[in-house]
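Visitor: Sharing a model that was predicted from the sequence below.
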Amino acid sequence: MATSSIGPGFLTQTTVFTQQLGASFGFVILVSLLLDIFAQLNIWRIIVVTGLRGQEIANKVLPGLGVVLAILIVFGGLAFNIGNVAGAGLGLNAMLGIDPIIGAVISAVFAIFIFLFKEAGKVMDKATQVAGGIMILLMLYVAISTVPPVGEAVMRTFVPSKISILSIITLVGGTVGGYITFAGGHRLLDAGIKGVSAIPDVTKSSVSGIAITGVMRVALFLAVLGVVSQGLHIDATNPPASVFKLAVGELGYHIFGVIMWAAAITSVVGAAYTSVSFIKTFHPMFEKYQNWIIIGFIVVSTGIFALIGKPVNVLVLAGALNGLILPLALGTLLVAVYKKSIVGSYKHPLWLTIPGIFVVIVMGVLGIMTLFEQIPLMFK
């Protein structure tokens, strides 16, 4: 889940918002992390307690709703995976000078290789853990190198001089929106972790997943803040790459390539795995050939990028839909958790329900506003 949320968009969003808000972006990170934790604690707990995937729970709440949720997840996952594949290509380009399209194809082959193993789940877990560790270490190195004003960052995290609601919504959507919030929950089920007895493990996993994302976000925030505070100019065409180059010179650009590739490839794997997990329960054939469908998912994403390039219009609409997936999914699961026919004797704590409802309302209203803003752009 953590490595799925740390993709090319994550790097760009954090860089751009830090430029705009300066040290006050620390407050945005803090608020978004709190919203993330409550969204994920609810969703993962309900999935594991019921032993059912998100689409199965949705179908029990309202027949057909699970199909709608699955379509949104798969469409959003496919569209964003095109961006993830593109990011992997750009990462290899910065790292080794390889053409981005060739780099994307090489990266896709690497991702496919993971799912050719019989124990694909274990290989996937290990690969994402190693990649995540490399990303964190390199990001911390760059953050320290820029010598950021840590004192000001800490103060503005609690007493911001300016606040951006848009940045909060964007960070929440990018961390636990769309397929990402289900990435860990569905993986836990596949690993055999379910039932009320598993709640302590689920709580630990969900909080640590958000914490890892938070560490990466804070490290990148401090790196960018260090560059901005020195009055250095960040290239608008590729903000995160520019930050790394300004921070550590030419070596920084290669470090950016490693981080971008690791972030993108783990997002490719996470998007493909989670998207397919939303259709595998609809027919035994999908369950039987799950790994081959995942491979097909990656091939299609790569083929679209290689043949057409990054389809901006599709990504824009998918981004708007992504804003609606979290409130739809979380709202549905909160309804389900109070139905005895679904959860049996389990009692969901009120301290999770109330913040969960708050996240649904806030993300729902702003998601609808974003959708209405973006649809007209599709026809320009």
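Guide: Ah, there it is. Numbering: from 1, shown residues only.
Visitor: Please count neighbours and contacts with C-alpha atoms only from this point.
Guide: Will do.
Visitor: Break down this structure into its strands, ranges please.
Guide: Taking DSSP state E as the criterion, the chain carries no strands.
Visitor: what helices or strands is the helix ranked longest in it leaning on?
Guide: Counting by DSSP state H, the longest helix found in the chain is helix 239-277. For helix 239-277, the packing partners by 3 or more Cα pairs under 8 Å, 6 or more residues apart in numbering; DSSP states H and E come out as helix 2-5, helix 8-21, helix 65-96, helix 100-116, helix 120-145, helix 180-190, helix 199-229, helix 290-308.
Visitor: quick check: angle from the third one to helix 100-116?
Guide: Yep, that's helix 65-96 we're talking about. What separates the directions of helix 65-96 and helix 100-116 is an angle of 120 degrees, with axes from the mean of the first three to the mean of the last three Cα atoms, to 10 degrees.
Visitor: Can you get me a residue count around the nearest residue to Ala23 once chain neighbours are set aside?
Guide: Once its chain neighbours are removed from consideration, Ala23 has its nearest residue in Ala153; the separation is 4.7 Å (Cα to Cα, 6 or more residues apart in numbering). Close neighbours of Ala153, defined as other Cα atoms under 10 Å, add up to 22.
Visitor: How about Asn238?
Guide: So Asn238, with other Cα under 10 Å, has 12 neighbours.
Visitor: and the nearest residue to it once chain neighbours are set aside, how many neighbours does it have?
Guide: Once flanking residues are discounted, Asn238 sits nearest to Thr12: 7.8 Å by Cα to Cα, 6+ apart. Using other Cα under 10 Å, Thr12 has 14 neighbouring residues.
Visitor: The structure to be compared is supplied as follows:
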Amino acid sequence: MAGAMFLMATSAIGPGFLTQTSVFTVQMGAAFAFAILLSILVDIAIQLNVWRVLCVSGLRANELGNTVLPGLGWFLVFIGGVVFNIGNIAGSGLGLNAMLGIDARIGGVVSAAIAIFIFLSKKAGIALDRIVAALGAIMILLMLYVAIVSQPPVGEALKNAVMPEQIDFFVITTLIGGTVGGYITFAGAHRLIDSGLSGPEHVKDITTTSVMGIIITGVMRVLLFLAVLGVAATGVALSEDNTAADAFFHAAGDFGLRAFGVVLFAAGLSSVIGASYTSITFVTTQRVAPRIRNFLTVGFVIGCTILFVILNSAPQKLLIFAGAFNGIILPIAFALVMWVAFRRRDLLGGVKHPVWLLVAGSLALILEIYIGIKAFSGIVNMWA
């Protein structure tokens, strides 16, 4: 349960998560609190439904999707995983740049090499669970320190959480896409299924683990938001190339910059691990031997690294695009899950999906479709 929870959380708390939160905090100020609150509520509704359907059925999302529409389960989320993983590699490179001053692209290649080493180890499964948990704890502790020393206007943030001065649908979609979009919401569920924790008898454990994963990501986003808001409120002009790193530097000096490097590198590495593991589970079945799956995962990391080097795009821009892109994919993947919950009880072992979860999930899906359409123009403008 802990491994699944932290795999999901650290996959979400990636470089895109840090970059998006920092950039949007500078753009929107305290009004960003509303987007965070709304995204957390939608995230919980989505993840509760996804994890319950998958883990009760005992089927991975690709296996479930292919029973409804062959090919759907493999294509959509796998493509989203590729986009996200290129961003993760870029972000880990930015982390090493802030921590050690090395070129961000070289740092990305180094981070990918570390992930490959983990997947090639003989006890990759155990290493995966322990490493993502340790990296998650390091990120939260460092973020808490910087959030305190930056002295943010907490009262103003609380007010805007319920009475926002500004609402931006592109921002909300990007946050949701960066937390439960694409492969992320399936990461922990697939980990539970692979560990044998599935079936109707484990519903309570499945529910608890899924909610705790979202709570961890929510706490992290709030801490980062407060840390950057405290700096932005002083009127300091933050760098457009690496906004979060500059905010940490102004909040805690050289130590803050190095701390951010550690956070971003940890976020990037854990997300490369999570994205690679989950993406490969989408194109393999549970009958594939773990050793073979690990070799396929290594190939996936190498492929994404090559694409990262070839694209040669600005890392920060790439990270925001990844979140928005996966936010648009999410309604399609989530609609599949809700269809199974509504119409395919046979895939759930005859277990009836709770009405309150159906209602919450349906409302979240409608909201996701609406803001996803609104956000599409934002993506077009970003790359225009």
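Guide: That came through fine. All values derive from a computational prediction rather than experimental measurement.
Visitor: Can you calculate the TM-score here?
Guide: The TM-score (TM-score structural alignment, normalised by the length of the first structure) is 0.92; 375 aligned residues with a Cα RMSD of 2.3 Å.
Visitor: how about the residue nearest to Asn238 of the first structure, what's its match in the second structure?
Guide: Correspondence of Thr12 of the first structure to the second structure, assessed by TM-score structural alignment: Thr19.
Visitor: do Val202 of the first structure as well
Guide: Checking TM-score structural alignment: Val202 of the first structure goes with Ile206.
Visitor: go on, Tyr289 of the first structure?
Guide: For Tyr289 of the first structure, the equivalent position in the second structure is taken to be Ile292, counting by TM-score structural alignment.
Visitor: how near is its match to Leu120 of the second structure?
Guide: Separation of Ile292 of the second structure from Leu120 of the second structure (Cα to Cα, to the nearest Å) stands at 10 Å.
Visitor: Settle it for me: which of these two has more neighbours?
Guide: Neighbours of Ile292 of the second structure and Leu120, each counted by other Cα under 10 Å, are more numerous for Leu120; the result is 15 against 11.
Visitor: The more buried one - nearest residue in space that isn't next to it in sequence?
Guide: Nearest-residue entry for Leu120 of the second structure: Asn294, 6.7 Å, with adjacent residues in sequence omitted and distances by Cα to Cα, 6+ apart.
Visitor: I'd like to know how many residues surround that neighbour.
Guide: By other Cα under 10 Å, neighbour count at Asn294 of the second structure equals 22.
Visitor: Distance check, it against Phe300 of the second structure.
Guide: Here Asn294 of the second structure is placed at a distance of 10 Å from Phe300 of the second structure (Cα to Cα).
Visitor: Skipping its backbone neighbours, what lies nearest Met28 of the second structure in space?
Guide: On the basis of Cα to Cα, 6+ apart, the spatially nearest residue to Met28 of the second structure that is not a chain neighbour turns out to be Gln166, at 7.3 Å.
Visitor: I figured Ile46 of the second structure hits Phe334, correct?
Guide: Yes. Ile46 of the second structure is within contact range of Phe334, at 7.4 Å (criterion: Cα atoms under 8 Å).
Visitor: who touches both of the two?
Guide: Common neighbours of Ile46 of the second structure and Phe334, using Cα atoms under 8 Å, 6 or more residues apart in numbering, are Leu365.
Visitor: If you count surrounding residues, which of those two has more?
Guide: Ile46 (29 against 23).
Visitor: now the equivalent of the more buried one over in the first structure: how far from Ile361 of the first structure?
Guide: In the first structure, the residue equivalent to Ile46 of the second structure is Ala39, according to TM-score structural alignment. Between Ala39 of the first structure and Ile361 of the first structure the distance is 12 Å, computed by Cα to Cα.
Visitor: Next: Asp190 of the first structure.
Guide: Computed as Cα to Cα, the Asp190 of the first structure to Ile361 of the first structure distance reads 31 Å.
Visitor: So what does Phe119 of the second structure match up with in the first structure?
Guide: Using TM-score structural alignment, Phe119 of the second structure lines up with Phe115 in the first structure.
Visitor: quick one: contacts for that match?
Guide: 121, 124, 291-292, 294-295.
Visitor: Find the nearest non-adjacent residue to the counterpart of Met363 of the first structure in the second structure, please.
Guide: Residue-level alignment of Met363 of the first structure against the second structure, with TM-score structural alignment as criterion, gives Glu368. In space, Glu368 of the second structure comes closest to Pro331 once its chain neighbours are excluded; the distance is 6.0 Å by Cα to Cα, 6+ apart.
Visitor: Which residue in the first structure aligns with that neighbour?
Guide: By TM-score structural alignment, Pro331 of the second structure lines up with Pro327.
Visitor: what's around that match, how many residues?
Guide: The number of residues packed around Pro327 of the first structure, counting by other Cα under 10 Å, is 25.
Visitor: how much space between it and Leu321 of the first structure?
Guide: Between Pro327 of the first structure and Leu321 of the first structure the distance, using Cα to Cα, works out to 11 Å.
Visitor: One more: Ile71 of the first structure?
Guide: In this view, Ile71 of the first structure and Leu321 of the first structure are 11 Å apart by Cα to Cα.
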